[in-house]
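A.B. asks: Coordinates only, no sequence provided:
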């Protein structure tokens, strides 16, 4: 069994440039940019504590103590997690214009906790797989690819989501690996283009410019990758539901007495 990789990538791209895809991109960019500026602010604050004011290029508006920055960064991180969960829900649905409020609120605490804990467990499992001659790591990465979708959309806990993803990807893992490579290459291309912003780094202004370019690339690739993941999930889920429907129909036909 296989999936049309090119078609899924195209659908993912179309969902990315729909109105709500662009809004999600803007929100992710804004949150990530502010978080990055906090990092620069902490660096400026630490430099201002070590040197005399005249010996460091510092903007007073960017001088933020580490404790304050940590608190703000934590809040922003939680916000980014909520947006990421909502993005999965948006792209799995047929909604292309709005960002329904329920996608940001429905069981969001439960989903967030499972995404955080699940990501740690997922990372450990895949890392152990890569240690075991790489191939097992790639296999696990593909087989468990949709666990976050099951957590966000189906409200499953991460353990059940691992099992659901394992079952859903059965028979499609080589195609999904090919899809993953395609997304990885496109992501690398976008990062390479926006990576030109690094040429401006070296001064405070240059670092900010480089940060803007880097976070723009990150927002684009994050939304695109999520859209592709959701599109692939939707197609496989539809096939799975159809296969189950056929099985039930065949079973009921077999059990029916002949006329």
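C.D. replies: Here it is on my side, so go on. Bear in mind that the values here come from a model prediction, so they are computed numbers and not experimental data.

A.B. asks: going forward, measure contacts and count neighbours with C-alpha atoms only.
C.D. replies: Noted.

A.B. asks: Can you get me a residue count around residue 75?
C.D. replies: 14 (other C-alpha atoms under 10 Å).

A.B. asks: try it against this one:
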């Protein structure tokens, strides 16, 4: 016994790297494939097409809209991460100078501020996919338009989003008590149904607060 653990054989490291790359690639591809589905769903809910989905909703600039939504999602993720981390940055200089209950209080304030700012930014960019799907906005324009569109409505939108999150949690949480794989097969349709319901509700909210309610539906047919 030398006290030094032997390094894993080189052949064992390669499969782990390949598995990690494969998982990352799978997530990226699946996310990319889901984006056009969300775009078509948003167009259908905004256009109030319940019996069928018009061809224009499926094929109209779907490639451009998919790329724009994907890029806007990355930009939003970057902004959210920066906002989430920002309140904790001052703690770096406080370590060693503040201790005890004061340090605990500062940490709690940083956590609370981080949660509030993250929720605020998420609400501000709630309609980036809607502006891309309906108004053919680019990534930067979608962020700017969503920010402007939510002004004056952010508190109500937050309450709506919080309520939907609570409802989804209450409905899906009991499935965790079911044995596998039964819990998975029960949770999957419930989650899908609640996701569709949320998309429909937020699409209606988008139309309700939009200053050009009639015009946005006409754009879907042009």
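C.D. replies: Yes, it's here. Because the structure is a prediction, the values reported are computed rather than measured.

A.B. asks: overall similarity of the pair, as a TM-score.
C.D. replies: The TM-score (TM-score structural alignment, normalised by the length of the second structure) is 0.66; 168 aligned residues with a C-alpha RMSD of 2.8 Å.

A.B. asks: Next, the buried residues of the longest helix along the second structure.
C.D. replies: The helix that spans the most residues within the second structure, counting by DSSP state H, is helix 10-46. Across helix 10-46 of the second structure, burial judged by 16 or more other C-alpha atoms under 10 Å covers 35, 36, 38, 39, 40, 41, 42, 43, 44, 45, 46.

A.B. asks: again with stretch 94-102 of the first structure
C.D. replies: 96, 99.

A.B. asks: cool, stretch 182-197 of the first structure as well?
C.D. replies: Of the residues in stretch 182-197 of the first structure, those buried (16+ other C-alpha under 10 Å) are 183, 186, 187, 190, 191, 194, 195, 197.

A.B. asks: need those in a markdown table with secondary structure, can you?
C.D. replies: Formatted as a markdown table, these follow (DSSP: H, G, I helix; E, B strand; the rest coil):
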| residue | secondary structure |
| --- | --- |
| 183 | helix |
| 186 | helix |
| 187 | helix |
| 190 | helix |
| 191 | helix |
| 194 | helix |
| 195 | helix |
| 197 | helix |
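
A.B. asks: closest to residue 235 of the first structure among the residues you listed?
C.D. replies: For these, the closest approach to residue 235 of the first structure (C-alpha to C-alpha) belongs to residue 183, at 16.9 Å.

A.B. asks: Distance-wise, check the closest one relative to residue 228 of the first structure.
C.D. replies: 8 Å (C-alpha to C-alpha, to the nearest Å).

A.B. asks: Which residues are in contact with each of the two?
C.D. replies: Applying C-alpha atoms under 8 Å, 6 or more residues apart in numbering, one finds that residue 183 of the first structure and residue 228 are jointly contacted by residue 9.

A.B. asks: hmm, back to that, can you tell me which of the buried residues of helix 10-46 of the second structure is nearest residue 84 of the second structure?
C.D. replies: Nearest member of the buried residues of helix 10-46 of the second structure to residue 84 of the second structure, counting by C-alpha to C-alpha, is residue 35, at 24.8 Å.

A.B. asks: what's the distance between the residue opposite residue 105 of the first structure in the second structure once aligned and residue 53 of the second structure?
C.D. replies: In the second structure, the residue matched to residue 105 of the first structure (TM-score structural alignment) is residue 59. When distance is defined by C-alpha to C-alpha, residue 59 of the second structure is 11 Å away from residue 53 of the second structure.

A.B. asks: which neighbours do those two share?
C.D. replies: By C-alpha under 8 Å, 6+ apart, no residue touches both residue 59 of the second structure and residue 53.

A.B. asks: buried ones in the helix or strand containing residue 80 of the second structure?
C.D. replies: Element membership of residue 80 of the second structure, judged by DSSP states H and E, is helix 62-85. For helix 62-85 of the second structure, burial by neighbour count (16+ other C-alpha under 10 Å) applies to 62, 64-70, 72-73, 76, 80, 83-84.

A.B. asks: out of the residues you listed, who's nearest residue 30 of the second structure?
C.D. replies: Distances from residue 30 of the second structure to these, taken by C-alpha to C-alpha, are shortest for residue 70, at 11.8 Å.

A.B. asks: ok, the closest one to residue 162 of the second structure distance?
C.D. replies: 25 Å.

A.B. asks: and if you look at residue 43 of the second structure?
C.D. replies: 24 Å.

A.B. asks: so what's the counterpart of residue 144 of the first structure in the second structure up against?
C.D. replies: Mapped onto the second structure by TM-score structural alignment, residue 144 of the first structure lines up with residue 125. Residues in contact with residue 125 of the second structure, defined by C-alpha under 8 Å, 6+ apart, are 76, 143, 146, 147.

A.B. asks: got those as CSV, with distance to residue 210 of the second structure and secondary structure columns?
C.D. replies: Formatted as CSV, the contacts of residue 125 of the second structure follow (distance: C-alpha to C-alpha, whole Å; DSSP: H, G, I helix; E, B strand; the rest coil):
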residue, distance to residue 210 of the second structure, secondary structure
76, 21, helix
143, 15, helix
146, 10, helix
147, 12, helix
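
A.B. asks: on that earlier part again, show me what the helix holding residue 80 of the second structure is in contact with.
C.D. replies: 32, 35-36, 39, 114-115, 117-118, 121-122, 125, 128-129, 132-133, 136-140, 142-143.
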